[in-house]
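1. Quick one, what's the 3D model for this:
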Amino acid sequence: MEKGINQRKTEHIRLCLTDNVEGVGKSTGLEGISFLHNALPEINFDDIDLTARFLDKPLNAPFLVSSMTGGSEMAAEINQNLGAAAEEKGWAVALGSTRALLESDAHKKSFLIRRQAPHVPIIANLGAVQLNYGYGAEEAQQIVDKTEADSLVLHLNSLQEAVQDGGDLNFENLLPKIEKIAESLDVPVGVKEVGFGIDGKVAQQLYNAGISYIDVAGAGGTSWSQVEKLRSRDPLKKAAAEAFNNWGLPTKDCLVSVRSRLPNVPLVASGGMKSGVDAAKAVTIGADIIGFARQLLQAATESDEAVAQVMEQIELEMKMAMFGIGVKNLQELKNTDRVNVMGRSLMEEMSDD
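-> Below you'll find the predicted structure:
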């Protein structure tokens, strides 16, 4: 019988599979970007090249299996299927929060997927707030060593913790602790949100503290305040969470804001990414790597073959978008003039300051 953190992880998976956990009325903003069709592309579809590099390793496509789960019996099969599919397709793969790995050996196999993914980048994951609850460089390095990860990403999830029953709420003075982790570990350290977004100002602070890459994890996909609202047994928190259905920075705005301040930092676009067309749009406004999560989750409960099939569709969609505007690699996609970005958001205005 699972309990505590392990039970919570299982509940998270089941809610994401069965319930509406997206923020109400909140989109990624990518619908405001459109491609200008090129009737004469002058390229061979078979020559379109999606290859990229991330964490000093080659990828067959600029894609990441975003952090989802770990630390439960159900998570073990999911992560092993994700790892095997990522290896087959040449995607990077990120684990869910690995705190459970240090607290118990009960479900450690849910985090140990290097056997399934021997060559692609694996990213371990820890909540940054845990740096105020007894975790430090030693524990972070243990996580990296146990998972044989190529990187550690620290996730920022303040609103999720505020809604979660028994959530960890002390986010005070985290930046110097994050800086110490970045200095101490023998692998690159990144930072990600969990679906409410990172803007350029915060990204600049993190980069100045030694963070190697930013995963914006913007609004428009899974809302973890919604997930925790569905889990909560506290009627006051459940009611208060309703006020945050529309909370967060759209993924598009995050990308533009961060890229305007940090022109060279590796930038991951996640948060509501649903297709290869979304991925292509994200690249045109600054993304280097695109993260997919819930789009892969159902398939990951079935088999690695099912996950690989979804991945193949995403890759095909991106290639078709590139064919439609006549670009044959990611550099040409970044520099294309066959894209129209509608309007300017508040976040984009802020990024000019």
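2. Every contact and neighbour count from this point should use C-alpha atoms.
-> Noted.
3. So Thr222 sits against Phe196, correct?
-> No: contact criterion Cα atoms under 8 Å: Thr222 and Phe196 do not qualify, at 9.2 Å.
4. between these two, which one's more packed in?
-> Neighbour count, other Cα atoms under 10 Å: between Thr222 and Phe196, Phe196 has more, with 31 against 22.
5. ok, for the more buried one, nearest residue in space, not its chain neighbours?
-> Among residues not flanking Phe196 along the chain, Gly248 sits closest, at 4.2 Å (Cα to Cα, 6 or more residues apart in numbering).
6. Also this sequence, please, to line up against the first:
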Amino acid sequence: MSTSSRKLEHMQLCAQQQVESRKTGPGFEDVKLVHRALPEMDMDSVDISTSFLGKKLDAPFMIASITGGHPDTTPVNAALAEAAEETGIGIGVGSQRAAIEDPIQEESFSVVRDKAPNAFVYGNIGAAQVKEYGIEGAEKLVEMLDADALAVHLNFLQEAIQPEGDRDATGCIDAIEEICSIDVPIIVKETGAGISREDALLLKEAGVAAIDVGGAGGTSWAGVEVYRAKQRGDRISGHLGELFWDFGIPTIPSLIECRVSLPLIATGGVRTGLDIAKSLALGANLASAALPFVAPALKKGDSVKQRLELMFEELKVAMFLCGCPDIESLRTSSSVVLQGETLEYLDQRGFDIRDIELHSKLL
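-> A predicted model of the protein is given here:
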């Protein structure tokens, strides 16, 4: 199957099937924001604007990489980009590999910049492809979108399961370090299995500008591959996808793992403004999500914008109840309690919660 056809199939499955983690949650249920009964502020004055990698955003959120690479994905990316522009947030595109292989597919990506001329837009390519394309290829991807940043996605769980996957992970960190010399920031993002402290430190040493933890608990790309395997009668891929459906580090533990003094994006199971607030209180600079916007983007009208606006109202309520008038105070002054499986995970990994402050002022 061509890369272009596979991208369309992925989007359709995400819109039509249950592809979220089944047993592993992102960990938001283990995070308790300490309520301030006397917030001593006016909720109508809450300011959720922020900045990220030098770009001002009206809310600490991005629409994570979803699609592109097939003509039928062009209107979807257009709808997502229009919503990002109107709400003043960031947006990423799906892997641009299809456009490198077939330049006809470039419009399905460039439409994002056309519809969102002022938004923070990031390009996207897999780590395996970075080894192949190098600096010249990375610069072409940025030029395609007039991108503000380039994301390198790590998806070796999915690659290991799909029959056409690239399973050679050697040399990726060197390739990432090489492209960190281009003129835009490099974001490294996982796609649903999380990033450990060990790998976060490697990425920091390589010179990346930010890390998107992409934790387990949201969309399972192993799960997506189960549906693809069933369609083609692939018994082995189907078995592997079922076995590894919930594999990975959940979003909240991964967020703590990745606190290595780099800007962080919390992705993986973010579904509400309360999830955004919890992410920022634990050190994230932004949160992002993809799956909640796939079905709305396939509809006509303002469905994506309406979903975003609801999340941002939820965020404002959470900030008000924590006594935080702006994003900086949420990140540096809010109090957080961790419990349950997240606390147990962090304890076994050697993170002594008693000896660190959970908000980000010490990062």
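7. TM-score of the superposed pair?
-> Once the chains are laid over each other, their TM-score by TM-score structural alignment, normalised by the length of the first structure reads 0.94; 346 aligned residues with a Cα RMSD of 1.5 Å.
8. Can you tell me how far the residue nearest to Phe196 of the first structure is from Leu156 of the first structure?
-> Gly248 of the first structure sits 13 Å away from Leu156 of the first structure, taking Cα to Cα, to the nearest Å as the criterion.
9. Same question for Ala279 of the first structure.
-> From Ala279 of the first structure to Leu156 of the first structure the distance is 23 Å (Cα to Cα).
10. neighbour-wise, which of the two wins?
-> Taking neighbours as other Cα under 10 Å, Ala279 of the first structure and Leu156 compare with Ala279 leading, 27 against 22.
11. Could you pull up the residues touching the more buried one?
-> By Cα atoms under 8 Å, 6 or more residues apart in numbering, the residues touching Ala279 of the first structure are Met273, Ile290, Met318.
12. The second structure: which residue goes with the first one?
-> I take that to be Met273 of the first structure. For Met273 of the first structure, the aligned position in the second structure is Val270, judged by TM-score structural alignment.
13. can I assume its match sits in a helix?
-> No: if the criterion is DSSP: H, G, I helix; E, B strand; the rest coil, then Val270 of the second structure is coil and not within a helix.
14. I'd assumed Ala289 was in contact with it.
-> Yes: if you go by Cα under 8 Å, Val270 of the second structure and Ala289 touch, sitting 5.8 Å apart.
15. Now the helix or strand containing Ala78 of the second structure on the first structure. Mean distance?
-> Using DSSP states H and E, Ala78 of the second structure sits in helix 74-87. With the two structures superposed, helix 74-87 of the second structure lies on average 0.7 Å from its match in the first structure, counting by mean Cα distance after the TM-score superposition for the first structure.
16. In the first structure, what stretch matches the helix or strand just after that helix?
-> Sequence order places strand 90-92 as the next helix or strand after helix 74-87 of the second structure, per DSSP H and E. Counting by TM-score structural alignment, strand 90-92 of the second structure falls onto residues 92-94 of the first structure.
17. Give me the mean distance between that stretch and the second structure.
-> Here the mean offset of stretch 92-94 of the first structure against the second structure after fitting is 0.5 Å, by mean Cα distance after the TM-score superposition for the first structure.
18. so where do the strands sit in the first structure?
-> Using DSSP state E, the strands assigned to the first structure run over residues 33-35, 52-54, 57-59, 63-65, 92-94, 122-127, 151-156, 189-193, 213-215, 267-269, 289-292, 339-341.
19. Would you format the ones you listed as a markdown table with distance to Lys237 of the first structure included?
-> Converted to a markdown table, these look like this (distance: least, Cα to Cα, whole Å):
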| stretch | distance to Lys237 of the first structure |
| --- | --- |
| strand 33-35 | 36 |
| strand 52-54 | 39 |
| strand 57-59 | 42 |
| strand 63-65 | 31 |
| strand 92-94 | 30 |
| strand 122-127 | 21 |
| strand 151-156 | 20 |
| strand 189-193 | 21 |
| strand 213-215 | 28 |
| strand 267-269 | 30 |
| strand 289-292 | 29 |
| strand 339-341 | 38 |
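20. what is the orientation angle of the helix holding Ala78 of the second structure with strand 121-126?
-> 140 degrees (axes from the mean of the first three to the mean of the last three Cα atoms, to 10 degrees).
21. For helix 74-87 of the second structure, what is the distance to the chain centroid?
-> Centroid separation for helix 74-87 of the second structure versus its chain: 17 Å, with Cα atoms, centre = their mean, to the nearest Å.
22. Next, the buried residues of that helix.
-> 74-85, 87 (16 or more other Cα atoms under 10 Å).
23. now swap in stretch 172-187 of the first structure and tell me
-> For stretch 172-187 of the first structure, using 16+ other Cα under 10 Å, the buried residues are Leu175, Lys177, Ile178, Glu179, Ile181, Ala182, Glu183, Ser184, Leu185, Val187.
24. Residues contacting that stretch, please?
-> Residues outside stretch 172-187 of the first structure that contact it (Cα under 8 Å, 6+ apart) are 128-129, 131-132, 136-137, 140-141, 150-152, 188-189, 206, 209-211.
25. swap the cut-off to 10 Å and go again
-> Defining contact as Cα atoms under 10 Å, 6 or more residues apart in numbering, one finds that stretch 172-187 of the first structure is touched by 55, 123, 128-132, 135-142, 144-145, 149-154, 188-191, 205-212.
26. just the buried members of those residues?
-> Buried members of the contacts of stretch 172-187 of the first structure, counted by 16+ other Cα under 10 Å: 55, 123, 128-132, 135-137, 139-141, 144, 149-154, 188-191, 206-207, 209-212.
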